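S.K.: sequence? don't have it. structure:
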């Protein structure tokens, strides 16, 4: 049975999503929790929508796991509750407090947490108050020491949207394409005075969101002009002058999927290598 898991986590104390020997990771904690609750040996294999880096948070992460039917049916025990609700409740009892599964349920036919996704939506939060960060936000907001021009940042960000080559904003990986469709990139101020980036794409390459934010901050504090990020993008080579900002301000807010009947087709489409027309 393929089970969809919707989860969130505070990435502060994690070395990212992916399991790594000797390091504490979200995948490691969740895999161990599932193995314990479902009584699986070996532990189940998880597929995730977005492999977040060390220190990155999530409110709307999605993963799937394939579970033997007998183990799924046995989750409620004698409680009489539905397996999905029982799994959420039992995972809450074994997972650490900085990771929580909000929902669980049988996935529709053709669902793949990674490849069926239409878009991932991230938020990056920045405080430019000279007094510094509010104490309760010190783990999910970046403090920028210079005042920021919101309008200039927003103009620069919007100029990067579209199907483009993002090599300038990505750490290259051998054999991987850096062509992506940036569906939305904008900046606003929220009710607490924080600058919030809304960054959405079909998929992201390594460090892409944090590099896009770094470019916008350089525009916002006057070190670069509004046209500079687009010039960097058009050069299509990794630019060492683009700062990759700290992970703490970044949160995966949402993963969007198509209607159930389109899941398999979307997964097939997403596996194709992206190229520019």
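M.R.: Ah, there it is. For clarity, every value in this text was computed on a predicted model and none was experimentally measured. Numbering: from 1, shown residues only.
S.K.: can we go C-alpha only for contacts and neighbour counts from here?
M.R.: Will do.
S.K.: hey, where'd the strands end up in the stretch 51-200 of the chain?
M.R.: Here the stretch 51-200 of the chain has its strands, by DSSP state E, counting those that start in this stretch, at 57-66, 99-106, 119-127, 142-143, 162-165, 179-189, 195-201.
S.K.: of all the ones you listed, which lies closest to residue 23?
M.R.: Closest to residue 23 of the strands of the stretch 51-200 of the chain is strand 99-106 (CA to CA; 15.7 Å).
S.K.: include mean neighbour count and distance to residue 252 when you put the strands of the stretch 51-200 of the chain into JSON lines, please.
M.R.: Formatted as JSON lines, those follow (neighbours: other CA atoms under 10 Å; distance: least, CA to CA, whole Å):
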{"stretch": "strand 57-66", "mean neighbour count": "22", "distance to residue 252": "4"}
{"stretch": "strand 99-106", "mean neighbour count": "19", "distance to residue 252": "14"}
{"stretch": "strand 119-127", "mean neighbour count": "23", "distance to residue 252": "5"}
{"stretch": "strand 142-143", "mean neighbour count": "22", "distance to residue 252": "15"}
{"stretch": "strand 162-165", "mean neighbour count": "18", "distance to residue 252": "20"}
{"stretch": "strand 179-189", "mean neighbour count": "20", "distance to residue 252": "14"}
{"stretch": "strand 195-201", "mean neighbour count": "22", "distance to residue 252": "10"}
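S.K.: below is an additional structure, to be compared with the one above:
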């Protein structure tokens, strides 16, 4: 997919539409609409309503918590009125706050569902590891002034790959029915002053990624050994685990779907990591129950791997 292309302004899009959304979560209580605080969902629905001249309800691929960012949040909605591709993208963006933007829109079959058809979700956590505090990047990274051993963090994190009970890494208020999740991969890499934790799984528990990062930082500082993550995983007790990393460093960078849906492929964000050059859908997904089930090839399901995500 090219980074630049003309948007069609002649042919109205009808029925169910999928849309890619990017946002800076700093000013929002999170994705989910709330009556008492600003939310990304509420902001997007308000803008869609102005373009459609009717109420619109959107469904997202996954919820993000207060202060968490997204570069590829995929949503779907049933269009109450026909509008062209250009009208949906430019029209909605004209009515959105500057910290939320629509990237693309596509017609999809009526059985597409942004949440229930997603094969995987992917997050990147950015740590700026330098002596001085961040200025230009301050809203998009977490600052750590102590030297971090990214290689040790990466080795420690490999204990989490696969299907496990992640009770030690779920928030106390997590509403998920099961603590079991399947982590497809987790990588920790240093790029100059940036230490990036890149993680993909079938779904995530409330604060799961931030709690994992909090423990990994303890390993990176040398306060804990490389077996620390495996020890915490075995405990299955959040009260015996580590701190929760700040929300500002967390970015929801990908929702993966079967290629048959025809959703656009995009460079993975955030733009601070554009030099990595990776696009969505490049990596092979593991043969696990949820992936096979959502591709229409049901397998035996164990340990709650089909359960949906909460806020990461």
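M.R.: Now that the structure is in, tell me what you want to look at. Predicted, not measured: the structure shown is a model, and the values here were computed from it.
S.K.: format the strands of the stretch 51-200 of structure 1 as TSV; extra columns: distance to residue 258 of structure 1.
M.R.: Converted to TSV, those look like this (distance: least, CA to CA, whole Å):
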stretch	distance to residue 258 of structure 1
strand 57-66	14
strand 99-106	16
strand 119-127	10
strand 142-143	33
strand 162-165	20
strand 179-189	15
strand 195-201	14
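S.K.: relative to residue 240 of structure 1, which of the ones you listed is closest?
M.R.: Nearest to residue 240 of structure 1, of the strands of the stretch 51-200 of structure 1 and by CA to CA, is strand 162-165 at 16.5 Å.
S.K.: contacts only, for the spatially most central residue of structure 2.
M.R.: Residue closest to the average C-alpha location in structure 2 (CA atoms, centre = their mean): residue 252, at 2.5 Å. Contact partners of residue 252 of structure 2, counting by CA atoms under 8 Å, 6 or more residues apart in numbering, are 64, 68, 69, 70, 71, 72, 73, 121, 122, 123, 124.
S.K.: now the strand or helix carrying residue 210 of structure 1: how far from the chain's centre is it?
M.R.: In the assignment (DSSP states H and E), residue 210 of structure 1 maps to helix 208-220. Its chain's C-alpha centre and that of helix 208-220 of structure 1 lie 17 Å apart, by CA atoms, centre = their mean, to the nearest Å.
S.K.: what's next to that helix, contact-wise?
M.R.: Contacts of helix 208-220 of structure 1 (CA under 8 Å, 6+ apart): 124, 147-150, 152-154, 156-157, 166, 169-171, 197, 199, 224-226, 228-229, 242-247, 250.
S.K.: now the residues you listed: which count as buried?
M.R.: 124, 148-150, 152-154, 156-157, 166, 169-171, 197, 199, 226, 229, 242-247, 250 (16 or more other CA atoms under 10 Å).
S.K.: re the thing from before, name the element the residue nearest to the centre of structure 2 belongs to?
M.R.: strand 250-256.
S.K.: can you count the residues close to residue 177 of structure 2?
M.R.: Using other CA atoms under 10 Å as the criterion, residue 177 of structure 2 is surrounded by 10 other residues.
S.K.: any idea how far residue 65 of structure 2 is from it?
M.R.: 18 Å (CA to CA, to the nearest Å).
S.K.: helix, strand or coil for the alignment partner in structure 1 of residue 46 of structure 2?
M.R.: Aligned counterpart of residue 46 of structure 2 in structure 1: residue 32 (TM-score structural alignment). Look at residue 32 of structure 1: counting by DSSP: H, G, I helix; E, B strand; the rest coil, its state is helix.
S.K.: now residue 32 of structure 1: closest residue in space that isn't a chain neighbour?
M.R.: residue 43 (6.9 Å; CA to CA, 6 or more residues apart in numbering).
S.K.: show me what contacts the one you found?
M.R.: 31, 32, 34, 35.
S.K.: mean shift of the helix or strand harbouring the last one relative to structure 2?
M.R.: Using DSSP H and E, the secondary-structure element containing residue 35 of structure 1 is helix 26-38. After superposition onto structure 2, the mean distance of helix 26-38 of structure 1 to its aligned counterpart is 0.5 Å, using mean CA distance after the TM-score superposition for structure 1.
S.K.: okay, residue 270 of structure 1 and residue 115 of structure 1: tell me how far apart.
M.R.: 6 Å.
S.K.: higher neighbour count, those two?
M.R.: residue 115 (22 against 17).
S.K.: was I right to think that one contacts residue 272?
M.R.: No. Look at residue 115 of structure 1 against residue 272 with CA atoms under 8 Å: they stay out of range, at 10.1 Å.
S.K.: on that earlier part again, now the strand holding residue 252 of structure 2, how far from the centre of its chain.
M.R.: Per CA atoms, centre = their mean, the centroid offset for strand 250-256 of structure 2 relative to its chain is 3 Å.
S.K.: so that strand matches what in structure 1?
M.R.: Going by TM-score structural alignment: strand 250-256 of structure 2 matches residues 250-256.
S.K.: how close does that stretch sit to structure 2?
M.R.: So stretch 250-256 of structure 1 averages 0.7 Å relative to structure 2 (mean CA distance after the TM-score superposition for structure 1).
S.K.: map residue 180 of structure 1 across to structure 2 for me.
M.R.: For residue 180 of structure 1, the residue aligned by TM-score structural alignment is residue 181.
S.K.: what angle do the strand holding residue 252 of structure 2 and strand 69-78 make?
M.R.: 40 degrees (axes from the mean of the first three to the mean of the last three CA atoms, to 10 degrees).
S.K.: just want the angle from strand 250-256 of structure 2 to strand 120-129.
M.R.: Using the same axes, to 10 degrees, strand 250-256 of structure 2 lies at 150 degrees relative to strand 120-129.
S.K.: past strand 250-256 of structure 2, which element shows up next along the chain?
M.R.: Next element after strand 250-256 of structure 2 (DSSP H and E): helix 289-294.
S.K.: can you pick the most crowded of the contacts of residue 43 of structure 1?
M.R.: Ranking the contacts of residue 43 of structure 1 using other CA under 10 Å puts residue 34 first, with 22 neighbours.
S.K.: residues in contact with that one?
M.R.: Neighbours of residue 34 of structure 1 in contact, by CA under 8 Å, 6+ apart: 40, 43, 44, 91.
S.K.: which one (most neighbours) among the residues you listed?
M.R.: Of these, with other CA under 10 Å as the count, residue 91 tops at 20 neighbours.
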